[in-house]
Structures are given as structure tokens and as C-alpha cells.
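# give me coordinates for this.
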Amino acid sequence: MPSFDIVSEFDQHEATNAVDQANREVQSRFDFKGVDASFTLEGESVTLEAEVDFQLKQMLDVLRNRLIARGIDARCMEPEDPELSGVKARQTVKLKQGLEAADAKDIVKRIKATKAKVQAQIQGEKVRVTGKKRDDLQGIMALLRSEEGPDLPLQFDNFRD
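Have a look, this model is predicted:
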């Protein structure tokens, strides 16, 4: 019976490369000359450090562009509020990975609302969709790509025929 998994993931190695490229871009940009600004990747969060809040906003755009260039969907970024402390400004950006229970339930509900002949099951941080026909599964994929739903980057993984 054909099946596939709906996941929300990114490649950790590509995220590391994107942060390294963003660091190099900030060091070489004219508007950051003489400014102590850097990106640091710690697990699934990126810390941005600069001298003022305005520079953090520019650095956030640089990071977003580098992630997109490396094939990581920018919707996985969840920036927190900047912390301003005298000489330094710091901001943490979490890189979301995995489907939360509420988002997984929403996806299952939208699949069931289509009345397609498929079954959707929540399995941890992914949703498995099974059906008798490959065309039904591809229709669900097209529906989830086009529909406005949870603001998450969705990937379709482990397609079995």
C-alpha cells in the first residue's frame, strides 16, 4: 500500500554552511566595516551579535538570504526579541524542526476534510499518509503545497509504492 511521511526538517550541515557564509558576508560588507558583528550556531539556534539594534535587523536579512541560498526554507526561522545591553545587542533565532502536535492535528484534519480515500496518522514528529492509489497521495501532496495552513516548511519524505 503506497504511503509517504509529512515532515518539517532542515539539513543541519547546510545550516552550518549558511551561518559561515553569513559571517563572511557581514565581515566583508562596507556598512559593517569596523563593527564587531557575528553569527554563532548553537544546536538549533543562531545567535546574532552586533553593536546596535539596526545592525541586527540587517544581519537577520543576511541570515535569511543565506539559508534560502542553501536550500533551507526561511519559514523555519523563529526570531526572538533583541536584547539590548549598553554596548552590545544580541538576538537569538531558533530554527524550528519537527511538527508539533497541534500542527500535526491540523494537517490530519485538513487531509480528512478532502474526503480522499487516504488515512493519516500522527507518528511522533511526522504524519504518515497511506492510501490505495498513488494518485490520491500525490493529490494530498499538491493540496498541502498549495493550501495556506501552518506556517511551516513541509517536506514529503519516504514515499513508498
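# okay, CA-based contacts and neighbour counts for the rest of this
OK.
# count the neighbours of Leu144 for me.
Here the neighbour count serves as a burial measure; for Leu144 (other Cα atoms under 10 Å) it reads 19.
# so it sits in a helix?
Yes. Membership of Leu144 in a helix is supported by DSSP: H, G, I helix; E, B strand; the rest coil.
# mind checking how far it is from Asp73?
Computed as Cα to Cα, to the nearest Å, the Leu144 to Asp73 distance reads 16 Å.
# likewise Lys133?
Per Cα to Cα, Lys133 is found 30 Å from Asp73.
# comparing these two, which residue is more hemmed in?
Summary of the neighbour comparison: Lys133 and Asp73, criterion other Cα under 10 Å, with Asp73 having more neighbours (17 against 14).
# what's in contact with stretch 23-34?
Counting by Cα atoms under 8 Å, 6 or more residues apart in numbering, stretch 23-34 makes contact with Ala37, Ser38, Phe39, Met59, Val62, all of which sit outside it.
# now show me the structure for the sequence below, then we'll compare the two:
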Amino acid sequence: MAATYSFDIVSDFDRQELVNAVDQTEREIKSRFDLKDTQTTIELGEEAITVNTDSEFTLDAVHTILQTKAAKRNLSLKIFDYGKVESASGNRVRQEIKLRKGISQEIAKQITKLIRDEFKKIQGSIQGDSVRVSAKSKDELQQIIQRLKQEDLPVALQFTNYR
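Coordinates of the predicted model:
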């Protein structure tokens, strides 16, 4: 019997790197001249980041800083799901940035359909919030990884448990 090889496609991020990126963002907000007196707060929760600041202009500046710090720490910007900007007390604005983790059912179906259509001998199966891909050759699995990296999906993909 021939051996089969497999890997999992997941969407996850390194929590500690995110903590470090948010911490660096806070420090830069406190030290930047244009943001120093805005009393901007940025809080990292379990599933979201909450930004509270005095205007939409400073909110955009905070977004830019956060994205720069996240990118330097090899975090995909696709993990940030920006909510709508709400007005808070005292002419301030608040925004919740949800953190995307896991592959939704629709995207998992889209990935397995792509695998079925383009690679006939390879099986893709949805397992919760990840997709398991198995084949008889490691080369075929490498081709799938390369193909999925070309695809522009709304989530950040990682390839784990390669065996």
C-alpha cells in the first residue's frame, strides 16, 4: 500500500507577536508629536482590538501605525477586520477591530472546490475551521501550496502538520 502525505490549511496568528505589535503601537502614539495630546487608547482584548481617539484623522494614523508594526512582525494584515467607526462620549470616536482566526465554511468550500477542480488525484476535506489536504506524492502537495499562495483569499493561510 502506498503512503499518503497530508497537511492542514489553517488561518491563525501568533498571539504574542500581536501583543508586541499593539504595545509598540501604544508607545509610538505616546511619543509622536501629532498624536501626543489626543488621549488615544488602544486595548487588545481576547477577540478584538478597541481604539478610542479624538477624530477619524487620528484613527487613520493609528491604523497605519498598527499595520506597520504588525507587518514588521510577520503578521498578515488580513487578520484585522475593521468594524464601523462609532461616536463615543466627548466628541471622540471608537472602533473595534475584530481579529480573524479560523477558516469560515464558505472559504473552506471554496478551497476544496479549487483543489477538486485543478488537482484530480488530491483530496481536500473540511475539518472544523481548517482544511486537510492529502495526496500520494509530496510534489503534488507542494503544487497545491504554491497554487493557494497565488489565490487572493480574504483570510491569511498557513500550512501546518506537513507529513
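# still on that earlier bit, okay, and which of the contacts of stretch 23-34 of structure 1 map to strands?
Of the positions in the contacts of stretch 23-34 of structure 1, Ser38, Phe39 sit in strands, assigned by DSSP state E.
# tabulate the contacts of stretch 23-34 of structure 1 in JSON lines, adding columns for neighbour count and distance to Glu100 of structure 1.
Supplementary listing: the contacts of stretch 23-34 of structure 1 in JSON lines, determined by neighbours: other Cα atoms under 10 Å; distance: Cα to Cα, whole Å:
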{"residue": "Ala37", "neighbour count": "21", "distance to Glu100 of structure 1": "33"}
{"residue": "Ser38", "neighbour count": "19", "distance to Glu100 of structure 1": "31"}
{"residue": "Phe39", "neighbour count": "23", "distance to Glu100 of structure 1": "27"}
{"residue": "Met59", "neighbour count": "24", "distance to Glu100 of structure 1": "28"}
{"residue": "Val62", "neighbour count": "18", "distance to Glu100 of structure 1": "28"}
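# Ala69 of structure 1: which of the contacts of stretch 23-34 of structure 1 is nearest?
Taking Cα to Cα as the measure, Ala69 of structure 1 sits nearest to Val62 out of the contacts of stretch 23-34 of structure 1, at 10.6 Å.
# now that closest one: how far from Gly43 of structure 1?
Val62 of structure 1 sits 20 Å away from Gly43 of structure 1, going by Cα to Cα.
# now for Lys105 of structure 1: what does it line up with in structure 2?
Aligned counterpart of Lys105 of structure 1 in structure 2: Lys109 (TM-score structural alignment).
# and the closest residue to Ala48 of structure 2 other than its chain neighbours, what element?
The shortest distance from Ala48 of structure 2 to any non-neighbouring residue, by Cα to Cα, 6 or more residues apart in numbering, is to Lys98 (4.2 Å). Using DSSP states H and E, the secondary-structure element containing Lys98 of structure 2 is strand 92-99.
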